[in-house]
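>>> with the input below, show me the fold.
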Amino acid sequence: MPIQAEGAPRKLADPFDFGGGHINPDKAANPGLVYDIDTKEYIKLFNCTLGPQDHCEDYTGKLYQLNLPSIAVPDLKGSVIVQRTVTNVGPVDATYRAVVEAPAGVDMIVEPSEITFDGASKTATFRVTFRAKQRVQGGYTFGSLTWLDGDNHSVRIPIAVRTVIEDFIADTS
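Here you go, the predicted model:
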């Protein structure tokens, strides 16, 4: 039977309810890539929520721009570009390719779709573009982005996107 979420009213569980899976300690000790975020980024985001400031253009109402190992876009009307930076903590020379599982009703493009690390670079930045395929007011749909190096590393982040038509329409799902 499908997993049910706790609470009232009862509903089918989604990734917000049941989490990301089991932890493999051996693979956690050697992840290959990490999504680093500095405390300063959280402070900057907090300060930008208090009111307009000079350095807030990337953060005003856009929590999805934080360099987290997940992407949630709660208000996709047309298209949104999200940027992430990964740090290579695996082999010095490594190439990762993106494997995309787009959320239903959303086109998802990762650029570049391949990132290469050598002795000179330890970080790489990529962009994910989300485009609504249809103009509907919907609930969240889920997908993922996985970076594979062809050897031992599979670095997956969950994706959650909700398409909206207007901000004032209540979500009843």
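
>>> use CA for all of it now, contacts and neighbours both
Noted.

>>> who touches the closest residue in space to Leu33 that isn't next to it in sequence in this structure?
If the residues on either side of it in the chain are set aside, Leu33 comes closest to Asn88, at 4.7 Å by CA to CA, 6 or more residues apart in numbering. Counting by CA atoms under 8 Å, 6 or more residues apart in numbering, Asn88 touches 32-34, 117, 122-123.

>>> could you export those residues as CSV, including distance to Lys44 and secondary structure?
Formatted as CSV, those follow (distance: CA to CA, whole Å; DSSP: H, G, I helix; E, B strand; the rest coil):
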residue, distance to Lys44, secondary structure
Gly32, 28, coil
Leu33, 24, strand
Val34, 21, strand
Phe117, 29, strand
Lys122, 24, coil
Thr123, 22, strand
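
>>> for those, which one is nearest Phe16?
For the contacts of Asn88, the closest approach to Phe16 (CA to CA) belongs to Val34, at 21.8 Å.

>>> how far away is that closest one from Lys122?
As defined by CA to CA, to the nearest Å, Val34 lies at a distance of 11 Å from Lys122.

>>> let's see this one next to it:
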Amino acid sequence: MSGIINDTRVVKYNIISGTSMACPHVTGAASYVKSFHPNWSSAAIMSALMTTAKPMYPSARQDELSYGAGQLNPVKAVDPGLVYDAGVSDYVQMLCNSAYNETMIKMVTGDASSCSGSSNGTVRDLNYPSMALHVQSGKAFAAKFLRTVTNVGGARHCRYKAEVWANHRLNVAVNPSKLKFSELKEKRQFTVSVSGGPLPGNSTAPATVIWSDGKHQVRSVMVVYTD
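Sure thing, here's the model as predicted:
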């Protein structure tokens, strides 16, 4: 019912808008990117949307964990340059690294997927476009993120250089700091190391890693946070 006097129309559903409206907005943006790249995986499309988003900055009521990668730009996402791709097996391994057992994993995947081999990994090993690290307050810390990027920029011979911005409380390094691609869909690995501290309780420290070839700006956000 609309609540308007004399309006007797009734339907068996209701539409309520709110913060969840971000979901259909992102779905539309993802569909737009997929119309140009029908063979891209969901992870590749997500990466394109995240790494080309416009940076946002925290206000008195926000921090890096609330505004995420930034404001989407579907037009830029069509040509992101590089993408952080991942498949079903990568997400299954993430569940394994999150201490999920086979019964729990089957409830998520609906198939016979199981944990394979090493269980020494961590959740941050997932090839995700952003990086987050939870640390104990009052203690120094050090961690590494292994990432793989795929060249989708069109140019068969291109070089990317890493640019790093980090909060003064963090030390962030990328190794190697330069990536060379000789063909389309070629993959390259790199490691992002972060250290620092100690950080006080209930605090965040941000950083940004950008791969640039002079045309594309492939931006990944990082946040180190405490309880």
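
>>> TM-score of the superposition?
The pair, once superposed, lands on a TM-score of 0.77 when counted by TM-score structural alignment, normalised by the length of the first structure; 152 aligned residues with a CA RMSD of 2.4 Å.

>>> re the thing from before, most widely separated two among the contacts of Asn88 of the first structure?
Most distant of those, by CA to CA, are Val34 and Phe117, 13.4 Å apart.

>>> how many other residues sit next to Gly119 of the first structure?
Counted by other CA atoms under 10 Å, the residues lying close to Gly119 of the first structure total 9.

>>> that one corresponds to which position in the second structure?
Taking TM-score structural alignment as the alignment basis, one finds that Gly119 of the first structure is matched in the second structure by Glu183.

>>> that match: which element?
Assigned by DSSP states H and E, Glu183 of the second structure falls within no helix or strand.

>>> just give me the match in the first structure for Asp63 of the second structure.
Residue mapping for Asp63 of the second structure onto the first structure gives Asp14, with TM-score structural alignment as the criterion.

>>> cool, and Met107 of the second structure?
In the first structure, no residue is paired with Met107 of the second structure according to TM-score structural alignment.

>>> what helix or strand is Met107 of the second structure on?
When the helices and strands are read off by DSSP H and E, the one containing Met107 of the second structure is helix 102-109.

>>> before we move on, what about Thr49 of the first structure?
Assigned by DSSP H and E, Thr49 of the first structure belongs to helix 39-50.

>>> circling back to that earlier point, intersection of neighbour lists for Val34 and Lys122 of the first structure?
Counting by CA under 8 Å, 6+ apart, the shared contacts of Val34 of the first structure and Lys122 are 87-89.

>>> helices of the first structure, residue ranges please.
For the first structure, helices defined by DSSP state H occupy the ranges 15-18, 25-28, 39-50.

>>> residue range for the longest helix seen in the second structure in the first structure?
With DSSP H applied, the helix covering the greatest number of residues in the second structure is identified as helix 22-36. With TM-score structural alignment applied, helix 22-36 of the second structure matches no range in the first structure.

>>> go on, stretch 82-89 of the second structure?
By TM-score structural alignment, stretch 82-89 of the second structure lines up with residues 33-40 in the first structure.

>>> so who does the closest residue to Thr51 of the second structure other than its chain neighbours touch?
The shortest distance from Thr51 of the second structure to any non-neighbouring residue, by CA to CA, 6+ apart, is to Arg219 (4.5 Å). The neighbourhood of Arg219 of the second structure, defined by CA under 8 Å, 6+ apart, consists of 50-52, 208-211.
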